[in-house]
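Trainee: structure for this input, please:
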Amino acid sequence: MSTPFIGVDETLPVTEVHDIYPAIDPAQFVSAQTFAGKVVLITGASRGIGLETALQYARAGASLTIVARKQATLDESKATVLASVPAAKVLTYAADVRDVDAAAGAIKATVDAYGKLDVLVTNAAIMRKYGTPFASSDPRGWWDIQEVNVRGVYNYVHYAIPELLKTKGSIVVVTSSGAQVRLPTVSDYCISKHTLGRFVEFVALEYPDVKIFNVHPGTVATELNVEAAIPFPSVDPPSLAAAVFVYLTAGKADYLSGRYTSANWDLTEVERDWKEKIVEKNALVSKLAIP
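Mentor: Just a heads-up that it's a prediction; the model follows:
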């Protein structure tokens, strides 16, 4: 399709990164065991970014609940985590994130097993193949993207909030630069991620004691991106996104709570050069701005 991708250049003018750098290096949290005694629940944890996130939190001392649709893949993910961190505590919970009762059950099972919840990472998402305008595709498929990507996040945040208020915990909502980009033939995915950005803003307003981050994980060669055939090169390792999640939920950049953040931004530069303006102007949220 010849229509340009609108909004690709709408980003902070900071150094673009595609690998782990010193400020976010997970080694600092591993050596300090920053998440020892902490409990982390991750959806979409059977592969890619979700599995790497589980590994990094486990290495930093966290007890885990990992959620995905299939028990078999969860068992494989648990084995991968235990191979890296033999003493790790890993609870598996097979569920479709669209299932409201299952979301409640996953949170309850976590609290029953560990006594609390400190961090929620909502990573589960789907995307259809790039290239077909929405009026030429199945409307049920278009809406299914909203069900998984929006409702699936809402379900877990809804049931996690009461527990996170007790621990003054954190949430990472894995979104996408697609929330900001107008990408023809991907309206379903882009709209779902844009919706999540506004949802994050409301959570931050209504529950200020819970830190919530809206994070683009970079362009990672996950099965999701490969199957969708999005015309952007996959240049980022899943470890970059996972490192950013751990960094944010370790309390290193609470001023970004309620805002959009990209794993491709050098967060050292963001804090040094942009923090004051971001806070003063209430930036990195969806709003009308007149230059």
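
Trainee: going forward, measure contacts and count neighbours with C-alpha atoms only.
Mentor: Noted.

Trainee: quick one: V39 from E163, how far?
Mentor: Computed as CA to CA, to the nearest Å, the V39 to E163 distance reads 11 Å.

Trainee: give the residues shared as contacts by the two.
Mentor: 116-118 (CA atoms under 8 Å, 6 or more residues apart in numbering).

Trainee: can you give me the helices in the stretch 1-150 of the chain?
Mentor: 27-32, 48-59, 71-84, 100-114, 139-146 (DSSP state H, counting those that start in this stretch).

Trainee: make TSV out of those helices and add distance to E201.
Mentor: What follows is the helices of the stretch 1-150 of the chain, written out as TSV (distance: least, CA to CA, whole Å):
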stretch	distance to E201
helix 27-32	28
helix 48-59	23
helix 71-84	31
helix 100-114	21
helix 139-146	18
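
Trainee: could you also give me the structure for this second sequence? I'd like to compare it with the first:
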Amino acid sequence: MSGRLQHKSALITGAGSGIGLESSILFAQEGSNVLLVDVNLAAAEKTAAIIAQKYPNVKAVAVKADVGKEDEVKSAVDAAVNAFGRLDVIFNNAGIMHPADDNALNTEEKIWDLTMQINVKGVWWGSKYAILAMRNNPTDEAKGLHTGGSIINTASFVASMGAATPQLAYTASKGAVLSMSRELAMVHAREGIRVNTISPGPLKTPLLMDFLNTPEKRDRRLVHLPMGRFGEAVEVAKAALFLATDESSYMTGGDLKVDGGLTSSYVTPLGEPVLPPPRSLV
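Mentor: Next up, the predicted model:
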């Protein structure tokens, strides 16, 4: 443990799997207490158990919450403050990509509304209640703790470019997260509250693999990736860790792309070796 988040406390949504799981473990490794939020309590508790075994000097508390419900988001933030005395970081990571999400002609309104409820309103509510909590953080100069904090919101590469596989509601929701986060950053910068986004590329996580459920869909995505492979959740978690630490203290309103070069490429290289993914921390 190198202590990059020593004495700090974080709330991570979607902590039971994928990016949220890997981020929770990384944050704990760096000394942060973590409130693990997931709609699947058993999954969050499993993450808490991993942390308790690996890093017994930090607190890891599992909480069940649906980020599509404002009262549950508020309760989760309150739980973090009650458990740890402060909230320094929130990673609004939970989201959905519904398998019935399609193009403008085929996507049903209920799929659109559900996606916006979770992916956009969930981030709004998480940011809102985190801001209120961060304003009240106690100052401890000896430990380098002050009011303010870091808000990290998961956007996507599709917030910046169209998706080859139709997913209209998801794409629109992530564009909203990106623009909303920029405005939050401007409004709250003088309070010491930083707001940044991470835009992952296609990852080998259950969320995407359940959506890319045929070889044709997977190949359609891979052909656009200069690195020739899907990313790993731990690679995005490392970016979230950077935004959570004071190493990114002069960053707000930014978007950190972790996409294998996808948004920078017009064509992909051929015949290049495919690098192996990094070792998981789990």
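
Trainee: can I get the helices of the stretch 1-150 of the first structure in JSON lines including distance to V210 of the first structure and mean neighbour count?
Mentor: Listed next are the helices of the stretch 1-150 of the first structure as JSON lines, based on distance: least, CA to CA, whole Å; neighbours: other CA atoms under 10 Å:
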{"stretch": "helix 27-32", "distance to V210 of the first structure": "21", "mean neighbour count": "15"}
{"stretch": "helix 48-59", "distance to V210 of the first structure": "19", "mean neighbour count": "25"}
{"stretch": "helix 71-84", "distance to V210 of the first structure": "27", "mean neighbour count": "17"}
{"stretch": "helix 100-114", "distance to V210 of the first structure": "16", "mean neighbour count": "18"}
{"stretch": "helix 139-146", "distance to V210 of the first structure": "25", "mean neighbour count": "16"}
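
Trainee: which one of those lies closest to A221 of the first structure?
Mentor: Among those, helix 48-59 comes nearest to A221 of the first structure, with 8.2 Å by CA to CA.

Trainee: mean shift of the closest one relative to the second structure?
Mentor: Compared with the second structure after fitting, helix 48-59 of the first structure has a mean deviation of 0.4 Å; criterion: mean CA distance after the TM-score superposition for the first structure.

Trainee: mind giving me the packing neighbours of that helix?
Mentor: strand 39-43, strand 63-68, helix 71-84, helix 238-249 (3 or more CA pairs under 8 Å, 6 or more residues apart in numbering; DSSP states H and E).

Trainee: residue range for the shortest one in the second structure?
Mentor: When the second structure is aligned by TM-score structural alignment, the counterpart of strand 39-43 of the first structure is residues 9-13.

Trainee: buried set for that stretch?
Mentor: Using 16 or more other CA atoms under 10 Å as the burial criterion, the residues of stretch 9-13 of the second structure that qualify are 9-13.

Trainee: mean deviation of it from the first structure?
Mentor: Mean for stretch 9-13 of the second structure is 0.3 Å (mean CA distance after the TM-score superposition for the first structure).

Trainee: out of the helices and strands packed on helix 48-59 of the first structure, nearest to T167 of the first structure?
Mentor: Closest among these, once you apply CA to CA, is strand 39-43, at 10.1 Å.

Trainee: where exactly do the helices run in the stretch 151-282 of the second structure?
Mentor: All helices of the stretch 151-282 of the second structure, identified by DSSP H, counting those that start in this stretch, fall at 168-188, 206-211, 215-222, 233-244.

Trainee: so the shortest one corresponds to what in the first structure?
Mentor: Residue correspondence for helix 206-211 of the second structure in the first structure, counting by TM-score structural alignment: residues 223-228.

Trainee: list the buried ones in that stretch?
Mentor: 224-225, 228.

Trainee: contact partners of that stretch?
Mentor: Residues contacting stretch 223-228 of the first structure (CA under 8 Å, 6+ apart): 48, 126-130.

Trainee: ditto for stretch 145-160 of the first structure
Mentor: Counting by CA under 8 Å, 6+ apart, 97-100, 103-104, 107, 117, 120, 122, 124-128, 171, 173, 188-189, 192-193, 195-196 sit against stretch 145-160 of the first structure.

Trainee: ok, stretch 209-216 of the first structure next?
Mentor: 161, 164-165, 168-177, 196-197, 200, 203-204, 241, 248-249, 254, 256-264.

Trainee: give me the buried subset of those residues.
Mentor: Buried, going by 16+ other CA under 10 Å: 161, 164-165, 168-177, 196-197, 200, 203-204, 241, 248-249, 256-264, out of the contacts of stretch 209-216 of the first structure.

Trainee: state the distance from the residue nearest to the spatial centre of the first structure to A106 of the first structure.
Mentor: A centroid search over the first structure (CA atoms, centre = their mean) returns V174, at 2.0 Å, as the residue closest to the centre. V174 of the first structure sits 19 Å away from A106 of the first structure, going by CA to CA.
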